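Enquirer: okay, sequence plus prediction incoming.
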Amino acid sequence: MRLESEVAIITGAAKGMGASHAKRFIAEGAKVVITDVLTTEGEALAAELGPNALFLPLDVTNFAQLEEVVNKTESHFGPVTILVNNAGVDFPEVSIEDLQVAQYEKIIAINQHGTLYGMKAVVPNMKKAGHGAIVNISSLAGIIAANQKIAYTASKFAVRGMTKAAALELGVANIRVNSVHPGFIETDMTRHLISPELEQMFPLKRAGRVDEVTNLVLFLASGESGYCTGTEFIIDGGLNAQ
């Protein structure tokens, strides 16, 4: 019960890694608000997880909606003490010349602005609670650039930088801020890309599992990481070490 008495908001949590985080947080004693633009999936997950879960629809590019989610969370469960900025979007590889301005703006709006808006919305609640942990999901592309993904790389480097800036500012309020940088993780969206040849690229010779990312996010959300802030945590099977 490492998250007993904690109240968490997880964005983009209707399925995939966000849903994995929500399930584990509930199992560890937290009360969790699941947010997503996928209403049907989000409501089904909250119903599955029981009374300690609540689904609220959310577009992270809309700051007013984020403020409303925080207010509803406080009314339902109490002040927010954990935020996992998990919502994100990617695009297929595209050259700088072929990148459409609308594509760039969408990636930045969700990945970068959404992360900032999430932090801005929860800070007053965390100050009220007297402590907080913010976990921003970036990417290995926030450590090393991804070829022909300049917009995605820009957004994920921004998440890394904003994490550090927020940690400097919020430490005095006992609010910790860290970023997580997954490499190739096996999900429903990536499973078809996995091959023996691909797995040979990684020192551990396999793709990562969603539960392994969840273990790291749980550590950063819990008191076990009480002296960790402003740091990037890479989970990539050693790919970045090469």
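Expert: Received the coordinates, thanks. Numbers count the residues shown, from 1 in each chain.
Enquirer: please count neighbours and contacts with C-alpha atoms only from this point.
Expert: Will do.
Enquirer: please, where are all the helices along the chain?
Expert: 16-27, 39-49, 63-76, 101-107, 114-129, 150-170, 196-199, 210-221 (DSSP state H).
Enquirer: out of these, nearest to Val135?
Expert: With C-alpha to C-alpha as the criterion, Val135 lies closest to helix 210-221 of the helices of the chain, at 6.8 Å.
Enquirer: what residues of that closest one count as buried?
Expert: 210, 213-214, 216-218, 220-221 (16 or more other C-alpha atoms under 10 Å).
Enquirer: okay, the angle between the biggest strand by length in the chain and helix 114-129?
Expert: Longest strand in the chain, counting residues (DSSP state E): strand 175-182. Here strand 175-182 runs at an angle of 150 degrees relative to helix 114-129 (axes from the mean of the first three to the mean of the last three C-alpha atoms, to 10 degrees).
Enquirer: second structure follows, compare the two:
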Amino acid sequence: MGRRSSIIGEKINSNWFDAHATFYGDMRGGATMRGACGYGNLFEQGYGLATTALSTALFNNGGTCGACFEIICVNAPHWCIRNTAIIVTATNLCPPSTHPSANWCNPPLRHFDLSMPMFTRLAYYRAGIIPIKYRRVPCKKHGGVRFQITGNPYFLLVLVYNVGGAGDVSDVKIKGSRTSWIQMSRNWGQNWQTGTPLVGQSLSFLVTTSDRKMLKFVDVAPRNWRFGQNYQASINF
């Protein structure tokens, strides 16, 4: 345990890494709306309280959004709850701070800011901050991958969420029923954009996760799709 590597490109494996963890909110969860990954209501989208904000060193400019981590409390026997582990999905950024007593998320530190219910599964809340070990693990999600479409007829923004397997999406292509495949670019978090007008066409997606696995989602959104709606595929990673 304790082996280190760069988080960028870090794969799902059995290697554990050192970090620290804090918590936000209260036992009801606190900030579960939106965030730097672009997700909306975390309960409605299936993430619930099993989520974490990541420090800059782990966030990777939003590229790690959707990844899943197993976390254990270590080296603090007076605070750690023994023989417990949690699995959380990355849904937000824990931003750097200039305050000397709240700089745990500053580069190059690796840090997880957990919901209070998840933190208190690992340690007594009075600890405030705890040393942990973590590792990337596969994400297990219910149902198919989801695509939420926003924007306007000349600017399409698609949030890709509820992604299993590696969880973090590294590439998205979109295809209208009258177009070839169109490369999308990351707008922010897991929101992907294109300027190609696609209103009135059924939409298909080609999604690649960070482990280079690729799935094709054919005609996920029907021809009469509407902005503000989300559409669920029948398959997942």
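Expert: That came in fine, so what should we check first? Bear in mind the structure is a predicted one, so any value in this text is a computation, not a measurement.
Enquirer: need the TM-score between these chains.
Expert: The TM-score (TM-score structural alignment, normalised by the length of the second structure) is 0.25; 97 aligned residues with a C-alpha RMSD of 5.5 Å.
Enquirer: before we move on, the earlier item: which stretch among the helices of the first structure comes nearest Val33 of the first structure?
Expert: The nearest among the helices of the first structure, by C-alpha to C-alpha, is helix 63-76 at 6.8 Å.
Enquirer: so what does the closest one touch, helix or strand wise?
Expert: Counting contacts by 3 or more C-alpha pairs under 8 Å, 6 or more residues apart in numbering; DSSP states H and E, helix 63-76 of the first structure packs against helix 114-129.
Enquirer: which parts of the helix it packs on are buried?
Expert: 114-119, 121-123, 125-127.
Enquirer: mind putting the residues you listed in a markdown table, distance to Tyr152 of the first structure included?
Expert: A markdown table is the format used below for the buried residues of helix 114-129 of the first structure (distance: C-alpha to C-alpha, whole Å):
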| residue | distance to Tyr152 of the first structure |
| --- | --- |
| Gly114 | 14 |
| Thr115 | 14 |
| Leu116 | 16 |
| Tyr117 | 18 |
| Gly118 | 19 |
| Met119 | 20 |
| Ala121 | 24 |
| Val122 | 25 |
| Val123 | 26 |
| Asn125 | 30 |
| Met126 | 29 |
| Lys127 | 32 |
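Enquirer: coming back round to it: what would the buried residues of helix 210-221 of the first structure look like in TSV with distance to Glu68 of the first structure?
Expert: Below are these laid out as TSV (distance: C-alpha to C-alpha, whole Å):
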residue	distance to Glu68 of the first structure
Val210	29
Val213	28
Thr214	26
Leu216	28
Val217	25
Leu218	25
Leu220	25
Ala221	22
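Enquirer: ok, so of those residues, who is nearest Phe25 of the first structure?
Expert: The closest of the buried residues of helix 210-221 of the first structure, once distances to Phe25 of the first structure are taken by C-alpha to C-alpha, is Leu218, at 7.1 Å.
Enquirer: doesn't Lys23 make contact with the closest one?
Expert: No: when contacts are counted by C-alpha atoms under 8 Å, Leu218 of the first structure is not listed as touching Lys23 (10.9 Å).
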